[in-house]
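In: Sequence first, then the predicted structure:
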Amino acid sequence: MLKSMTGFGQGEASSNLHKIRIEIRSVNHRYLEISAKLPGILKSFERKAFEELKKNFSRGKFELFLNLDSNTSQPIKEIELDLRLAENYIKVLKELKDIYSLSGEITVSDVAKLRDIFILKESQDDESCIDRLFESALSQAISAIRESRISEGIIIEKDMRKRVLDILKSVQQIDEKKESFLLAYKDKLQERIKKISSGIEIDPAKIEEQIVLFAEKSDITEEVLRAKTHLENFLKLFKECEPVGRKMDFYIQEINREINTMSSKSSSVIVSETAVIVKAELEKIREQVQNVE
């Protein structure tokens, strides 16, 4: 399965107080390059983000953006009790009751009137909560960009497979016709000899020797075989789970080399014309390979 290096993913996670939103974008790159734009309060999470991206991807230029927003327009208040102060108040009230023989019991209502034993604080997410929000949003964003890269990879694979099969078909046609190229040369050679010999008898052995030399010089059997092997190996890469971009680039170079050799060795117009078409298709495939992980 091919994976494109171009993709986009986002993730969100929130608590009662905060919302974290992460966006990740990637484009093609020879290696793995990561940059991040994080608020100062979350700079400590940059290393974690880089580690997770390295675990999931091997190539591409990644940009990570993170926003931390408040979920409330007014801060949420929390009430804390100053237990030591409350205990002192109750102790003093009991002493007053005993000293002055006061009637009645000390009630919750009495204690509630002692305002300074209650401390009002703005609620805050602790570090572990922010950490959980970040990990959740990051996981979602990575999953989304992975799916995005796979989806585009499917489109690239479909187009690339068709082009490779067309090239394989063209190479196969050259293979099937290569014997006819030799016969055509033999006919042209004999016709040329007839025109220039002016009735002079030419030794048939010399003609056959010339044909053999031409056959050896223009033989493209090995080039055809290697090109077909490279094309078949290229098709097998579509089934691999590991990144194959670099392998594909290697095979494109090798196929292109074999096609150039065929074109230079053969004097056939068919081979020359086919080589031009195949090289144009290889260039289109090469452009697509640059975006394959």
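Out: Nice, I can see it.
In: make it CA atoms for all contacts and neighbour counts henceforth
Out: OK.
In: For E46, grab the count of nearby residues.
Out: The burial metric for E46, expressed as a neighbour count using other Cα atoms under 10 Å, is 14.
In: hang on, isn't it packed against P39?
Out: No - with contacts counted by Cα atoms under 8 Å, E46 stays clear of P39, the gap being 10.1 Å.
In: another one to put next to it:
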Amino acid sequence: MLKSMTGFGSAEYKDDACMMHIEIRSVNNRFLKIDSRLPDVLQTFENEIERPIREKIVRGTVLLNINYHSLKQESEYILNTDKLREYHKLLNDIKKEMGSRERVSINSLMLLPGIFLKGKKSPENADNILSLSVTLLNQALDKMLEMRAIEGKNLAKDIEQRKEFILSMLQKIEMRAPAVAQEYSKRLKNRAASLLAGTDIELTDSNLYREIAIFAERCDITEEINRLKSHLNQLHETLCSDEPTGRKIDFIVQEMFRETNTMCSKANDSILLKDLVDVKTEIEKIREQAFNIE
């Protein structure tokens, strides 16, 4: 089944402890390129996170964005009770030495340096977060692949229609091709008769036939038509393949252009050229669609 390189998928998880949201999207690229934006806790697991993408996608630029937030309520500061006791004892000793009866205020002690320390968050379980991220990534990846498959089906339908149009044009070209030599024969005889009128020169039929045969050989496009039909058959078979086919279709389209250009150079006929231009236009549209195929 044909697959597009364009798609989008997302997945989300939330409980009392954390929240994670994953988005993955892909756009066209001749090769596979992954651009990951990960939270700090997952920075060291980039290869493990990207592995499912590399296993399921062959071509395209993949943009992966993972947002993770811990919902645990943790104090920003903690009380240094050891330092508080140390200050209290020190001030009481000084009071005794000075004979002071002033009470030591807890509020005043709280303002002294070192009483409050910056809190340290409890270490997060990186393995559990990694496991969650891979699970959600696979869910989002499946959604994106489903979208790529639907778009690929539409691309295949469009290319198949253009292939059928080219085949119908080739039938017209095949019917027209023999008439080109016949019309040239008539023009050649009429022109020769006009040029030799009033002279004693006679042009033998053998000379005319030889000239007509050379022209017919030079304008014969039978071989190119057969090769182009063969490429169209290969294109149809490729569209039905389950393997990634974008590069193969691109190659087939190049060969189709090659045969059509050769026919254009050989076709000494305005009607044939018009039909061949229509064929080239359809091939160009197929090539544009091939840019979107994985």
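Out: That came through, no problem. The structure displayed is predicted, hence computed values, not measured ones.
In: Check which residues of stretch 205-219 of the first structure are buried.
Out: Residues 211, 214-215, 218-219 are the ones in stretch 205-219 of the first structure that count as buried (16 or more other Cα atoms under 10 Å).
In: Count the residues that sit near L138 of the first structure.
Out: Summarising burial for L138 of the first structure: neighbours were counted as other Cα under 10 Å, giving 28.
In: Quick one: the helices in the second structure, in order.
Out: Taking DSSP state H as the criterion, the second structure carries its helices at 46-56, 81-98, 106-110, 126-196, 205-219, 222-239, 246-266, 270-290.
In: average offset between the longest one and the first structure?
Out: What it means is helix 126-196 of the second structure. The superposed helix 126-196 of the second structure is, by mean Cα distance after the TM-score superposition for the first structure, a mean 1.5 Å from where its aligned residues fall in the first structure.
In: which helices and strands sit right next to that helix?
Out: Under the contact criterion of 3 or more Cα pairs under 8 Å, 6 or more residues apart in numbering; DSSP states H and E, helix 126-196 of the second structure touches strand 7-14, strand 18-27, helix 46-56, helix 205-219, helix 222-239, helix 270-290.
In: And for the second one?
Out: Taking 3+ Cα pairs under 8 Å, 6+ apart as the contact definition, the neighbouring helices and strands of helix 81-98 of the second structure are helix 106-110.
In: who touches the helix it packs on?
Out: For helix 106-110 of the second structure, the surrounding residues in contact (Cα atoms under 8 Å, 6 or more residues apart in numbering) are 84, 87-88, 115-116.
In: Now do stretch 196-206 of the second structure: distance to the chain's middle.
Out: Taking Cα atoms, centre = their mean, to the nearest Å, one finds the center of stretch 196-206 of the second structure at 67 Å from the center of the full chain.
In: Would you mind measuring the gap between the ends of that stretch?
Out: End-to-end distance for stretch 196-206 of the second structure, by Cα to Cα, to the nearest Å: 16 Å.
In: Stretch 216-223 of the first structure too?
Out: Counting by Cα to Cα: the opening and closing residues of stretch 216-223 of the first structure are 13 Å apart.
In: Can you find the partner of L91 of the second structure in the first structure?
Out: For L91 of the second structure, the aligned position in the first structure is a gap, per TM-score structural alignment.
In: Look up how far L117 of the second structure lies from L91 of the second structure.
Out: Taken as Cα to Cα, the spacing of L91 of the second structure relative to L117 of the second structure amounts to 21 Å.
In: same check, this time on K172 of the second structure
Out: From K172 of the second structure across to L117 of the second structure, the span is 87 Å (Cα to Cα).
In: likewise T135 of the second structure?
Out: Look at T135 of the second structure and L117 of the second structure: by Cα to Cα, they are 38 Å apart.
In: Next: S70 of the second structure.
Out: Shown here: S70 of the second structure relative to L117 of the second structure, a distance of 22 Å by Cα to Cα.
In: just F8 of the second structure next, same as before
Out: As it turns out, when the distance is counted by Cα to Cα, F8 of the second structure lies 46 Å from L117 of the second structure.
In: Have a look at those two and say which one is more surrounded.
Out: Remark: of F8 of the second structure and L117, F8 carries more neighbours, 20 against 12, as counted by other Cα under 10 Å.
In: looking at it, that one is touching K143, isn't it?
Out: Yes - taking Cα under 8 Å as the contact criterion, F8 of the second structure and K143 are neighbours in contact, 7.1 Å apart.
In: What sits closest to the equivalent of K228 of the first structure over in the second structure if chain neighbours are left out?
Out: For K228 of the first structure, the equivalent position in the second structure is taken to be K229, counting by TM-score structural alignment. Nearest in space to K229 of the second structure, with sequence neighbours left out and distances taken as Cα to Cα, 6 or more residues apart in numbering, is L167 at 7.3 Å.
In: burial count for the one you found?
Out: With other Cα under 10 Å as criterion, L167 of the second structure counts 17.
In: how close does D131 of the first structure sit to A275 of the first structure?
Out: Distance from D131 of the first structure to A275 of the first structure, by Cα to Cα: 58 Å.
In: Which of the two has more residues huddled nearby?
Out: Looking at D131 of the first structure and A275 with other Cα under 10 Å, you find the greater number of neighbours at A275, namely 24 against 13.
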